[in-house]
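# just coords:
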């Protein structure tokens, strides 16, 4: 049921509209229900704070005439209203004012003054009480050039021109018609009298004052050297004007060296800020993430060097304005790397809770992982690209080509701990002769089933545990993480002090790369990322192992990641797990034969690495991916039926057989 708490007639682009502020509520006991009536007849002069519910309040524009301006939206959610301004403008000489009967009315040079009691009116209702006394005022004359001013004054004296200024309400709002890319739009609203203008202005600002989730003061770190060096220009020309229009105070710090933002966050007072914003790439976000989490751990006396410690969620949120080389964090949390979209989501106060993993070596704490930890190929790329920084972003492509030619692999031991809920999302390669090649199974799960309770393998059961597991895998592997994700909302409980032996898998072999992903890894060069179905807040991360193979086999993996990462599990040299803990121990006799470890684009070291996930311990300003119908737009079945690349001859033959 919709309740109208304010309504008035207005004019937009010379067209009359009925503007109303409505609250959608189904509560029968709500006081708003008593206000429900015909929108075209109701007219209120004040609003009470008790009647405003920010999440379900909206502005509605209904055309009075049949002609409707398509630029004017039918409704604007209060959460998407950015700012309200009261402006004075010179009238258009061709514009006409109308009375309630849609007839032209005479413009009198009369203004209404406020009486003394109106100044003492309650701020909660913001009543605009009009005085009964009106006085004549001298009209304002526009200041023109000397010759034009002379003729203008003569025409005014002759009564041929009416130079009255008009007061209009200018609103800026967020256009979310595109579910992914947000934009700012504005409307100029005119009403019949000055009193109604004041009413509308105060009532709209009263509605804005109820949006408590919005930040009022932000601390922004700008990295002028990251990516292509465009962060400063992006912030000053595209982002800062939007913050200023939304009346958000921003304290800006341009970093001059690495870890400057991290040190500032750990040492300075941040109580005056509602959030911290990074303008740059994934490395800049990692600095803010480390500084905020480490500061919170120190204040709570948490021993961060303990691999089994549970970190605490900070009170401040982090916003990301993408201006880097890959912007994997922005792609993974908003769907694209658009600075305007990210800025608007910060202003609106969109909040997303994401998982963060701790990385420990044999000496203690090493790093936090927000996006990806890599051992082998991708770590070698980071190590090589650091030597070629003078080449800019091109260094990553050259380093990748160099490491691909080398085609190195590393003997490693990997121990994977699966949570209870993760068993239904674990997928691996299908390389067992005793199982159907079309069914994804765990390589070592047959051994686990044989060691389990015999009662669970009763032949009288309708389905074997392995078959049930396969059904759960096939059902869960096509679920994307999106806004208001149901998977991330489910609370998984498990004992962090003990490990179930049935949920632990130990692998050993030669791997070209070992990747732990907490985000999909989307970027401009990978539409879906390396792990498209990883969830941001479910307390798990994906582990992707690429076994040693010929260059053509690894090239197939790289090609599939770039084109459609949803199908990498079809490759024979790829193993894919969903875990809450991973232990990586390289097994090389000589240190020079060890691969490089990188975490979120930064090199780390250690003979033994443990990665442990912490569920939803960081809040960021983001909405999540807003593809409401992403499966329909990009179904995995359609991807499999498309024409295959020559790099996949086996799959090409299968499709040819299906076609015949």
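Cool, the structure landed. A quick note: this is a predicted structure, and the numbers were derived from the prediction, not measured.

# all contacts plus neighbour counts: C-alpha atoms, from now on.
Fine.

# Now do residue 258 against residue 225, distance only.
Separation of residue 258 from residue 225 (Cα to Cα, to the nearest Å): 10 Å.

# more crowded one of those two?
Neighbour count, other Cα atoms under 10 Å: between residue 258 and residue 225, residue 225 has more, with 18 against 12.

# quick one, what contacts the residue nearest to that one when sequence neighbours are not counted?
Nearest residue to residue 225, sequence neighbours excluded (Cα to Cα, 6 or more residues apart in numbering): residue 231, at 7.7 Å. Listed by Cα atoms under 8 Å, 6 or more residues apart in numbering, the contact partners of residue 231 are 222, 223, 224, 225, 279, 280, 323, 324.

# distance between stretch 343-362 and the chain's centre?
Here stretch 343-362 shows a centroid-to-chain-centroid distance of 9 Å under the convention Cα atoms, centre = their mean, to the nearest Å.

# Mind listing what's buried along it?
Buried residues in stretch 343-362, counted by 16 or more other Cα atoms under 10 Å: 343-361.

# Checking residue 423 next. Helix, strand or coil?
Local secondary structure at residue 423 is given as helix here, using DSSP: H, G, I helix; E, B strand; the rest coil.

# Is it in contact with residue 468, as I believe?
No: in this structure, residue 423 is not within contact of residue 468 by Cα atoms under 8 Å, at 10.7 Å.

# what's the longest helix seen in the chain in contact with?
If you go by DSSP state H, the chain has its longest helix at helix 282-299. Residues from elsewhere that reach helix 282-299 (Cα under 8 Å, 6+ apart): 223, 259, 261-266, 276, 278, 303-304, 311-314, 318, 320, 324, 326-329, 367-368, 370, 600-602.

# How far away from the center of its chain is stretch 255-275?
Centroid separation between stretch 255-275 and its chain, computed with Cα atoms, centre = their mean, is 22 Å.

# Can you tell me which of the buried residues of stretch 343-362 end up in helices?
The members of the buried residues of stretch 343-362 that map onto helices under DSSP H are 343, 344, 345, 346, 347, 348.

# so who does the nearest residue to the fourth one once chain neighbours are set aside touch?
What it means is residue 346. The spatially closest residue to residue 346, leaving aside those adjacent along the chain, is residue 621, at 5.1 Å (Cα to Cα, 6+ apart). By Cα under 8 Å, 6+ apart, the contact set of residue 621 is 317, 318, 319, 320, 342, 345, 346, 349, 350, 351, 352.

# I'd like those as a markdown table, with distance to residue 295 appended.
Converted to a markdown table, the contacts of residue 621 look like this (distance: Cα to Cα, whole Å):
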| residue | distance to residue 295 |
| --- | --- |
| 317 | 14 |
| 318 | 14 |
| 319 | 18 |
| 320 | 19 |
| 342 | 25 |
| 345 | 25 |
| 346 | 22 |
| 349 | 23 |
| 350 | 24 |
| 351 | 21 |
| 352 | 21 |
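
# Below is structure B, check it against A:
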């Protein structure tokens, strides 16, 4: 007797489809709801002369993690003896889903399910597709930039062999551009209308990502008439998301936003439409206020700046040039005189999370969720009320946050600029530093699994400012070793100071801008440091800004809370399996 699919009438607005279907020649109970697709098999078989053993297979997958569903085409022989594919009146369908593996890796899995009739098959396929159509956050059209020269020069191969087929499976149209020079992607973005794309994807390393990020922020804000060289301007977050397919030598952005530098995993995060916003730093000339660059990972003066500058001589060595230049720079053990003024996070709100709490940033981080509403780019009045200028994607969070607003101190809170912050809120220190490092993300990578600053959050509106004072070569070597260690802190040295800051500025005593004037200083949004007092010639380093050199040592830096959106969800702290079967399950197809 032909089996019939059963639709529940208990909830007419929801989907509740169930039936007994065939998988790998075995009868499975299959069920589809608005949230879950599940299939399970259970039977008793002889185990010995005196007992039987229950063999079971259970699988459940969230509907949001279904990539696609398609009919299984039949093969038919033509009159000429050729084999052709026929999909008319198909009685089987294939569902493509995400399967998690250890170490935050995602893979695809496909399951073929056979029905008793074509009508029954069509009902299942149409029902699944209808549910998938509700996920409007999934991209349909992507602009893809491939950097064939970065990292290990495998970006094009990575996209062609690992990513393109996944995008095709999900029905995503990709417009692919192979970059031919530095800033090719940025120049393209600046001169094009991006409204027809749902996202921009970079296939390459962190440098390629930084180029896209700078291009998108410049293009979007300029199109709104915002003068980016005006330090008092309120920057706007672009609607378009950025996807990162790691193919570089470090891939710290991929590590920090998904937990692994795996191209397939990153492609799947893009396909399912994951979305999260991360902090971005604006780096300005210390005296003119001119915007130099946007920074999203690490901004470093001293050691890391010297490594980058020295490595430019050895580009022919590929990624190994960083290790070689790092060794050369370490032996020199240089330190640099500087005055640093920073605005601690607690100067703007008393409920900030202290750096010492050691909290990590994971998927659904409550600290970052709160910061998305209580940030310098937001629109919170002095009386604690929230204006309608709140971003649309945060409106739903208002009800959950209202209760906690009474615990938030909004003292000296100027929203569009920092000019109204009391000068007493700033802290100024001076000395000789091996390194001055500001991190807006933890900067995880393969060699530093916990990151340079493990407790740094992706979207809390602040940066971890690490000041490494002058020290012996041995002590600094111990500090570097601890950066790679998981059991001890690299900050537990008396020559290392780390603070969580909303903004900071650096002045090198001998680097005086010849055109600097009191009028130029007044025009800036920051409370300027006094003119350098020591005019004795001193050694200068350069800034390493996301792998790009900034020669100007005097800079003003401000953290813009969640200024750009990515196709990511953050690192999943722990994955609780949904009733998964073993790897030998008869329904499991070979992973791709």
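The structure has been received and is ready for your questions. Because the structure is a prediction, the values reported are computed rather than measured.

# Write a PyMOL command that selects only the buried members of the contacts of helix 282-299 of the first structure.
The following PyMOL line selects those of the contacts of helix 282-299 of the first structure that are buried, judged by 16+ other Cα under 10 Å:
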select buried, resi 223+259+261+262+263+265+266+276+278+304+311+312+313+314+318+320+324+326+327+328+329+367+368+370+600+601
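
# Excluding residues flanking it in the chain, which one is nearest the alignment partner in the second structure of residue 81 of the first structure?
Using TM-score structural alignment, the equivalent of residue 81 of the first structure in the second structure is residue 66. If the residues on either side of it in the chain are set aside, residue 66 of the second structure comes closest to residue 97, at 4.4 Å by Cα to Cα, 6+ apart.

# what do we get in the first structure for that neighbour?
So residue 97 of the second structure corresponds to residue 173, using TM-score structural alignment.

# Quick check: that match touching residue 186?
Yes: Residue 173 of the first structure is within contact range of residue 186, at 6.2 Å (criterion: Cα under 8 Å).

# Comparing the two, which shows the higher neighbour count?
Set side by side, residue 173 of the first structure and residue 186 show more neighbours around residue 173, with 21 against 17, by other Cα under 10 Å.

# Show me what the host helix or strand of the more buried one is packed up against.
Using DSSP states H and E, residue 173 of the first structure sits within strand 166-175. When contacts are defined as 3 or more Cα pairs under 8 Å, 6 or more residues apart in numbering; DSSP states H and E, strand 166-175 of the first structure packs onto strand 81-89, strand 183-189, helix 194-209.

# which one of the ones you listed has the most crowded surroundings?
Of those, the one with the most neighbours on average (mean count of other Cα atoms under 10 Å) is helix 194-209, at a mean of 19.

# against the second structure, where does that helix fall?
The counterpart of helix 194-209 of the first structure in the second structure, using TM-score structural alignment, spans residues 118-133.

# Contacts for that stretch next, please.
By Cα under 8 Å, 6+ apart, stretch 118-133 of the second structure touches 4-5, 15, 17, 32, 34, 63-64, 66, 68-71, 89-93, 114-115.

# Which single one of the contacts of residue 621 of the first structure is nearest to residue 177 of the first structure?
residue 345 (14.4 Å; Cα to Cα).

# Matching the closest one against the second structure, which residue comes up?
Counting by TM-score structural alignment, residue 345 of the first structure lines up with residue 269 in the second structure.

# could you measure its match against residue 105 of the second structure, distance?
From residue 269 of the second structure over to residue 105 of the second structure the distance is 11 Å, taken as Cα to Cα.

# residue range for stretch 319-338 of the second structure in the first structure?
Mapped onto the first structure using TM-score structural alignment, stretch 319-338 of the second structure covers residues 393-412.

# Surely the residue nearest to residue 66 of the second structure and residue 68 touch.
Yes: using Cα under 8 Å, residue 97 of the second structure is in contact with residue 68, at 7.3 Å.

# Residue in the second structure paired with residue 514 of the first structure?
By TM-score structural alignment, residue 514 of the first structure lines up with residue 436.

# nope, residue 578 of the first structure is what I meant
Alignment note (TM-score structural alignment): residue 578 of the first structure maps to residue 500 of the second structure.

# Need the nearest residue in space to that match, chain neighbours excluded.
Excluding its sequence neighbours, the residue lying closest to residue 500 of the second structure (Cα to Cα, 6+ apart) is residue 464, at 4.6 Å.

# same thing with residue 267 of the second structure?
Among residues not flanking residue 267 of the second structure along the chain, residue 163 sits closest, at 6.1 Å (Cα to Cα, 6+ apart).

# What of residue 550 of the second structure?
The shortest distance from residue 550 of the second structure to any non-neighbouring residue, by Cα to Cα, 6+ apart, is to residue 543 (4.9 Å).

# residue in the first structure matching the one you found?
Aligned by TM-score structural alignment, residue 543 of the second structure pairs with residue 597 of the first structure.

# and that match, how many neighbours does it have?
Counted by other Cα under 10 Å, the residues lying close to residue 597 of the first structure total 25.

# Enumerate every residue touching it.
Counting by Cα under 8 Å, 6+ apart, residue 597 of the first structure makes contact with 373, 374, 375, 376, 379, 380, 603, 604, 605.

# Quick check on the residues you listed: which are buried?
Buried by 16+ other Cα under 10 Å: 373, 374, 375, 376, 379, 380, 603, 604, out of the contacts of residue 597 of the first structure.

# where along the stretch 151-300 of the second structure do the helices fall?
With DSSP state H, counting those that start in this stretch as the criterion, the stretch 151-300 of the second structure has helices at 155-158, 164-169, 184-190, 206-223, 252-258, 263-271.

# just the stretch 451-600 of the first structure next, same as before
Secondary structure of the stretch 451-600 of the first structure (DSSP H, counting those that start in this stretch): helices located at 465-476, 486-489, 551-563.

# Could you tell me where the shortest one falls in the second structure?
Residues 366-369 of the second structure are where helix 486-489 of the first structure aligns, with TM-score structural alignment as the criterion.

# tell me which residues of that stretch are tucked away?
For stretch 366-369 of the second structure, by 16+ other Cα under 10 Å, it's 367, 368, 369.
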